[in-house]
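**Q** Mind folding the following:
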Amino acid sequence: MTAPTSLHDLPAAERDLLDRIAGLAEGFAAEAGGFDERAEIAVGNLDVLHEAGLDAAVLPAHLGGTGLSYQAFGEAVRILAAADPSTATIVTMHSGAAVGLAELTRERQGGFFADELLAGKRFANALSEPTSGNRFLNPQQEARRAEGGWLLDGTKRFVSGSEIADYLLVNALVDGEPTFFAVIPDETVTIIPIWDTLGLRATRSQLLSFSDTLLREEYRGRSPRPGDFAAVPAGLPAISLGIADAALASLVDHARGRAILGKPLSHQQWIQHEVADAQSRLEAVHAFFQRTLAEADAGRPEFFSNLSRAKYLANKIAVDVAQLGVRVGGASGYLKQSPIQRHLRNAQAGQLMAYSTEVLATEIGKEVLGVVETPENEEVA
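**A** The predicted structure is shown next:
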């Protein structure tokens, strides 16, 4: 089948799924502020998305799903993020962990994890370590050999949705090599209750402690390969773009509805100029992201590098639009009950997710400048 080149070219089944998600997202948006205030996972959102067929769609066809295109997946996450970015983040990480485990353990487990995903079980990524920085695929914690597998002592941070996860995707060093496992949370896996963040509060992306946790031989997986469905890299730019969409919508609502000296704020020229710049840049980033997802659907190798650029640009524009919203909102937008301040807090989170904007800027800059590293770790042009 020819890969779609735009959202209009998506198969009818994918367009129908996006329509269902958009309808659900309207309800999510109405409740997002409350879940954020309580730092509570919107489990009901996840349940209805599963019932709507999102999990089955994300699972590749060779694993028993329907194989959602990258373009449709990116659009689904963007729609969700505009409504409730915490839900969108958990969906992204859940999809990455579930499809990852189904793919990486396929030779040992057959279709077990694919069937669990289709049955509605929840998955979470437990890859990032406090000492590994952005390099979440390169763990520093060494697992030691034990009967039936390996034992892991250490912590994994920012595990979105960990409190409701039936399975974790965990990595550790085995004989010096990064190795991936499925872990069923038990008494050896505990939550360190430090979750009190500025933004994306309803992800409850906790810090997990592993104490002699058995990484079972039968749950060991292979390393990721080109061609595996890259749900997390594809979802991260979409989260920031959805936040930017929401921030711009709130800004516009405020500017139209707030009158100063007898005229709506929207009549002020400086606001018109700033909004023109922000909206145009946001559309440009959207277009680049959609082109990149079309490259992914077409199997072009450059798509992965361009996903990094898309994340960098999306993170930046989300913060810029959210900050403009605060400027336009003034003191009213700074109040806790205003959605403008929530969009600002949420926008900051995208820049911190691996790979952070600083790491991405370094990698992109090196590529553009032709900088390579020597074996002695010196940089030359």
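**Q** going forward, measure contacts between C-alpha atoms and count neighbours the same way
**A** Noted.
**Q** Break down the protein into its helices, ranges please.
**A** 12-38, 43-51, 54-58, 70-83, 85-104, 106-109, 112-118, 231-257, 269-297, 303-333, 339-352, 357-369 (DSSP state H).
**Q** Give me the angle between the last one and helix 339-352.
**A** The directions of helix 357-369 and helix 339-352 differ by 50 degrees, with axes from the mean of the first three to the mean of the last three CA atoms, to 10 degrees as the criterion.
**Q** hmm, who's touching helix 357-369?
**A** By CA atoms under 8 Å, 6 or more residues apart in numbering, the surrounding residues in contact with helix 357-369 are N134, S308, R309, Y312, N315, Q351, V372, A381.
**Q** Distance check, the closest residue to the second one other than its chain neighbours against W270.
**A** Excluding the flanking residues, the one nearest S308 by CA to CA, 6 or more residues apart in numbering is L360, at 6.6 Å. From L360 across to W270, the span is 32 Å (CA to CA, to the nearest Å).
**Q** Following up with a second sequence; could you model it the same way so I can compare the two?
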Amino acid sequence: MSDAYDNTLELNFDVLPGELEKFRLRVREFAQDVVAPRVQDLDAAPADDFDWDMVTQGHSIGLTRVAIPRDYGGLGFGMLGAAVALEEVATVCAGTALIFGAAMLGQAPVLLSGDPRLQARFLPLFSGDAPVLACNAVTEEEAGCDLIIPDNAVHARDVMTARRDGDHYVLNGRKRFITNAQVANFASVFANMEGFPGATGLTSFMVPLDLPGVVRGPVADKLGYRLCLGSELTFENVRIPAENMIGDEGDGMAINIAQSNMARASVAGISTGVARGALALAIDWCDTRVQGGRPLREHQFTAAKLAEMTSKVDAARLLYLRAAHKVDNELPAPQYEPAVAKYFADRVAIDVADLAMSLAGARGYLKSFGLEKRLRDAYGARIYEGTPEVLALAITESLYDEERA
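**A** A predicted model of the protein is given here:
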């Protein structure tokens, strides 16, 4: 055996570095002690019901500022910390995880900007005594994927507009399906500069949502992720200072791609959490349910399903940990690893929840068991931050990228 490799070095994929491991355990305690007792009632509540107390308790342990650098009052754990934390919360409730995940996404363009003045103005606001939430306003009625695929930009239709007016920009348009829009203090908003076809002049702005002309629409009544609120944002001649522009005019497409490459690792963490929660229910059920004189887990068909489920959950976690680590250590954030992690984990969430349902039988079909909610939630991540089709394009593009080869 070659001595070129020091096999005494330990690669431990189960314990995170120092303070991050302690943070993960605090988040796990929050998920189990604060979120879990409320989930069933909140999931069944009217679509516009929102638990500010739960969010406040999550804020108190740092879930609204995980990725913000310590210089600006954040925890400084980057995307690795965000992904790990969101897995813990999503193991109990994906919707609660997305409240905090959407807030992080709203912060992402400012983090990516590298502009110390912009960062100093906005990032410390998320570290006060009371929770401050953000949202990321990209999607529109006629424009979704066209705002993230550069070759599609010219074909985008009816995109929200921005017009320069002295030392301000004037925004007009409507955004749809925006998580946290109903409760956020700020939105990172993407609008196309007037005079540019499609979305070829896409530009990003940080917009306080208490400005005149901002209208929050009704909350959508969703299949899953019911604990986070998704709604419309309408902008009617909203004037924002030019200093609120992120980057330069026309940088919006690049910023949107970069923030997606950042966020996909954390969304993969959410999907991994959904799968892990479903797996935990299945493990407990198969240990206590007796058929043919033996616990279900001792039957070959059941054992095969449990083995498949746990293998997929572990693989999904390893993929998102790799992706998040690369996002935190490479500039620009890579496209391939986050896309692969999300592509895989999103499918795993659905597959594992479905297999758990087949093992639980009639019990799994009951709301009180907690599994049918996880199955509903499992489908959500296939929509936001890249559908399987968009992710497949990103992955395949990377496979043929000469620089990657």
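**Q** re earlier: higher neighbour count, L360 and W270 of the first structure?
**A** When L360 of the first structure and W270 are compared for neighbours, L360 comes out ahead with 18 against 12, by other CA atoms under 10 Å.
**Q** ok, now which ones touch the residue nearest in space to the middle of the second structure?
**A** Within the second structure, one residue has its C-alpha closest to the average C-alpha position: by CA atoms, centre = their mean, that is V267, at 4.0 Å. For V267 of the second structure, the contacting residues are A83, L86, G101, K342, A381, E385, by CA under 8 Å, 6+ apart.
**Q** surely the third one meets V84?
**A** It refers to G101 of the second structure. No. Taking CA atoms under 8 Å as the contact criterion, G101 of the second structure and V84 are not neighbours in contact, 11.4 Å apart.
**Q** which neighbours do those two share?
**A** Once CA under 8 Å, 6+ apart is applied, the residues that G101 of the second structure and V84 both contact turn out to be S266.
**Q** follow-up on the earlier one: can you tell me which of the contacts of V267 of the second structure carry over to the first structure?
**A** For those, the contacts that persist in the first structure are G101, K342, A381, with contact defined as both residues aligned by TM-score structural alignment, their matches' CA atoms under 8 Å.
**Q** Redo these as a markdown table? Include neighbour count and distance to S271 of the second structure.
**A** Below are those laid out as a markdown table (neighbours: other CA atoms under 10 Å; distance: CA to CA, whole Å):
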| residue | neighbour count | distance to S271 of the second structure |
| --- | --- | --- |
| G101 | 28 | 12 |
| K342 | 32 | 8 |
| A381 | 26 | 7 |
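**Q** I'd like those residues laid out as JSON lines, including distance to V132 of the second structure.
**A** Converted to JSON lines, these look like this (distance: CA to CA, whole Å):
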{"residue": "G101", "distance to V132 of the second structure": "13"}
{"residue": "K342", "distance to V132 of the second structure": "27"}
{"residue": "A381", "distance to V132 of the second structure": "24"}
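**Q** for those, which one is nearest D251 of the second structure?
**A** For D251 of the second structure, the closest of these turns out to be G101, at 23.2 Å, with distances computed as CA to CA.
**Q** Translate that closest one into the numbering of the first structure.
**A** Pairing criterion TM-score structural alignment: the partner of G101 of the second structure within the first structure is identified as T92.
**Q** How about V274 of the second structure?
**A** When the two structures are superposed using TM-score structural alignment, V274 of the second structure falls opposite I243 in the first structure.
**Q** now whichever residue in the first structure pairs up with S127 of the second structure, nearest residue through space, not along the chain?
**A** If you follow S127 of the second structure across to the first structure using TM-score structural alignment, you land on L118. Take L118 of the first structure and drop its neighbours on the chain: the residue closest to it by CA to CA, 6+ apart is A56, 5.8 Å away.
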